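*Asks:* whatever this is, show me its structure:
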Amino acid sequence: MANYVLVAGAWLGAWAWDEVAEELRAAGHRAYPLTLSGLAERRGVAPAGQEVHVRDIVAEVERLDLRDVVLVGHSYSGIPVGQAAERIGERLARVVFVDADVPRDGESFVSVAGNGQEVAVAIARNGGWWPPLAAGDFAGQGLTDEQVARIVAGSTPHPGASLTEPAVLGDALPELPVTYVKCLLDWPEPFGRAAELLAGERWRLVELDTGHWPMFSQPHELAAVLQEL
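*Replies:* Just a heads-up that it's a prediction; the model follows:
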């Protein structure tokens, strides 16, 4: 039995993992979906920073006194998840990046994203928050109209400070047991820091034939990948 700590990407909260968490629990595991500060039911007045999100994850693991932790980060949340993985030490069993950004010391989401300048402008224009996507932005991602409507309805503005503050990392991440789940409809190959670290011996690549939001488009398949770990 493993303890899965599930962290969704930008604009999303713990609710995004409902179907995946249900399958993991039905298989006898424990699943702990986590909402990061400033999102969903944890919306606040001031945009939460990157370090706050890292502490959110570490604090949840310590609060629940979890061991054998499979720490799962989707999309943006790969950045705080990667940092938290270094900090929880022997509690960690594996890290899973689900079509996620992988942190590099001293760099932020905005500094490495292909649309980083566009994101920075959107944050500045919206009082420190990154507005959620519209329904049309999900085209070609393997989602039904109902799934898109669910994502759009549940999304909340993302705290911009978490996207502009740099990651703080040691040297452990390349040596940790990591699985990277690449969603092929979004982009066919890992890129950036993920591509670099997948060339090492400790990182494993798994592919899913779906888009960037597999917890909605293929929850059964994603849960199966997580259980196989």
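
*Asks:* okay, CA-based contacts and neighbour counts for the rest of this
*Replies:* Fine.

*Asks:* how close does the residue nearest to the spatial centre of the chain sit to Pro214?
*Replies:* The structure's the chain has its C-alpha centroid closest to His74; by Cα atoms, centre = their mean the separation is 2.4 Å. Relative to Pro214, His74 is positioned 9 Å away (Cα to Cα, to the nearest Å).

*Asks:* do the same with Ala46
*Replies:* 30 Å.

*Asks:* OK, contacts around the closest residue to Arg104 other than its chain neighbours?
*Replies:* In space, and not counting its chain neighbours, Arg104 is closest to Ala167: 6.4 Å by Cα to Cα, 6 or more residues apart in numbering. When contacts are counted by Cα atoms under 8 Å, 6 or more residues apart in numbering, Ala167 touches Gln50, Glu51, Ile79, Pro80, Gln83, Pro103, Arg104, Asp105, Gly106, Glu107, Ser108.

*Asks:* here's the other one to compare against:
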Amino acid sequence: MTVFVLVSGPFTDERVWSEVTGPLRESGAEAHPVTLSRWPGADLRTHVDDVVRLIDSLEPGPDAKVVLVGHDYAIHPVLGAADRRPERIARIVYLDAGLPQDGDPALALVPDPTVGELLRADGDSGREPASATATATATATAPAPVPVPAPEEWQRWGSTEGLSAERLRQLTALAAPQPARTLTRPLRLTGAAADVPTTGILCTAGGVTFETVQALVRTGPPQFRKLADPRVGFFELATGHWPMLSRPRELAEVLLRAAAGVGRRLTAPEGEWDPFREPFLLDVPELPRVRDGRLDLHLPEPDPARGPRPAVLFVHGGPVPRDLDATPREWPFYVGYARYAASLGAVGAVVDHRLHGIADYARAAGDVAAAVELLRADPRVDPGRIAVWAFSGGGLLAADWITAPPRWLRCLALTYPILAPLPGWGAVGARFHPVDALPADGGALPPLVLTRAGLETPRIAATVESFLDRAARTKAPVEVIDVPHGVHGFEIHDRTDESREAVTRAMRTVLGHLGVTPA
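*Replies:* Here you go, the predicted structure:
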């Protein structure tokens, strides 16, 4: 027998599973939906206790398998409970949920940016109380709960595809405010449940597909390779973020198959290859590097006769995990680009901005803006001749420079960029939408140099085409450098003459707009 423990995301309770439990029980399984505590002082530990209490109340037979299902936020208390009762758990199911690690608060994965602003305004630090007395004090001074979304606001928490207007009204009517500290308290894991098999159910209307995750395993940071473990399976549901309402019977069938251990498996590259430690695809000289806060400057050979040099600020993509052993400014990829610029006569600068999740774009933009000011204030830099060069997910940060281009910005370069928030990226906000930022009079913009990968992923490629269509209508000054056989990150994955030629042409074009004429 399979025993399902069903835990839903924020605001919702056991009633949201009502159309799923019937099919599960008809199949011969047990189904136990959970209602998490809703009193204002409840925190993440409270919700972990709720799930543990239900697990302890079960009396399954000796051959029964307990499957914990965590939807959205609920993956946090599910993982916390599995960590405390690993011997009872046969499988953990991530239902359209993130991959939180030890120390992560749920707020880091909340797609609605206004929630973070609300909790900061209430002064919640996110730190756990150090004693029972502190706990009582904290409970008495708990910030106000996060209010229930109005029917039209649910899309800020995830794709509402498949839900009628009436369904959304019902969802609001049945919901309850979310205690603030369930979102701000860090998840604490000992690793006790690390060997429990897992399944991911991806609701593809939100923009994440099996192919997306496979690309992360193939080209992303090494920690994503654990998703290729044979104990990890995946399913897709072609619906929005609440499949228990939009596709309940189909969800029940998928849960039964997940409990049986089936599901698609990912494949990882062979060996210990780390794409972010690969040498740069061009041979570039090692030049002096100076570090100033989050900014690294790679300096050209000194030449007093030339005076201050123009500079190129390289803006890495993302989101990138917080716990990387080496951050992007240490990667040979960005170091190589910066050294290449320096070898040709410009200062090559790399900013280590803090884009760790899709809700972090405003913070990352602040880091980039601060880096620009440091760069322009450096006496070795000509403050009137700066280029900004953004990659991948860093492309959304270009919206600020497109909306109000400063006089010193002589060129804006974009390499396989994301130029509009992807499906399910509601937390990014309207500010970071380069397609919409293009002005009606494109002539007010600095030159734009866009390097386009011919084998780009479809969703990213669609944002690039939308950008180019609008640029053509507004007569924006865009030069496109095509890499017909290149994938996203072609400099690492396609170390071909075509890739080298594209990088060389892009660099010389950018430097040309800065008034640098390399030999």
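
*Asks:* now what about the TM-score between them?
*Replies:* After superposition, the two chains reach a TM-score of 0.88 (TM-score structural alignment, normalised by the length of the first structure), with 222 aligned residues with a Cα RMSD of 2.4 Å.

*Asks:* what span of the second structure is the helix of greatest length in the first structure aligned with?
*Replies:* Using DSSP state H to define each element, the first structure has its longest helix at helix 50-63. Against the second structure, the aligned range for helix 50-63 of the first structure is residues 44-57 (TM-score structural alignment).

*Asks:* okay, now Gly170 of the first structure: neighbour count?
*Replies:* 11 (other Cα atoms under 10 Å).

*Asks:* doesn't Glu86 make contact with it?
*Replies:* Yes. The pair Gly170 of the first structure / Glu86 is scored as a contact, 7.4 Å apart, by Cα atoms under 8 Å.

*Asks:* any idea what Arg247 of the second structure aligns with in the first structure?
*Replies:* Using TM-score structural alignment, Arg247 of the second structure lines up with Gln218 in the first structure.

*Asks:* hang on, the earlier thing: how near is the residue nearest to Arg104 of the first structure to Glu196 of the first structure?
*Replies:* 17 Å.

*Asks:* and for Val102 of the first structure?
*Replies:* For Val102 of the first structure, the distance to Glu196 of the first structure - Cα to Cα - is 10 Å.

*Asks:* of the two, which one has the most company?
*Replies:* Ranked by neighbour count (other Cα under 10 Å), Val102 of the first structure and Glu196 place Val102 first, with 27 against 12.

*Asks:* look at that one and give its secondary structure.
*Replies:* Following DSSP: H, G, I helix; E, B strand; the rest coil, Val102 of the first structure is assigned to coil.

*Asks:* which strand or helix spans Arg25 of the first structure?
*Replies:* If you go by DSSP states H and E, Arg25 of the first structure is part of helix 18-26.

*Asks:* just the strands in the second structure please.
*Replies:* 2-7, 30-34, 65-71, 89-95, 198-203, 232-237, 289-292, 295-298, 309-315, 347-351, 381-391, 409-415, 448-453, 478-483 (DSSP state E).

*Asks:* can you redo these as CSV with distance to Leu24 of the second structure?
*Replies:* Formatted as CSV, those follow (distance: least, Cα to Cα, whole Å):
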stretch, distance to Leu24 of the second structure
strand 2-7, 8
strand 30-34, 7
strand 65-71, 12
strand 89-95, 15
strand 198-203, 17
strand 232-237, 17
strand 289-292, 58
strand 295-298, 54
strand 309-315, 49
strand 347-351, 51
strand 381-391, 46
strand 409-415, 48
strand 448-453, 45
strand 478-483, 50
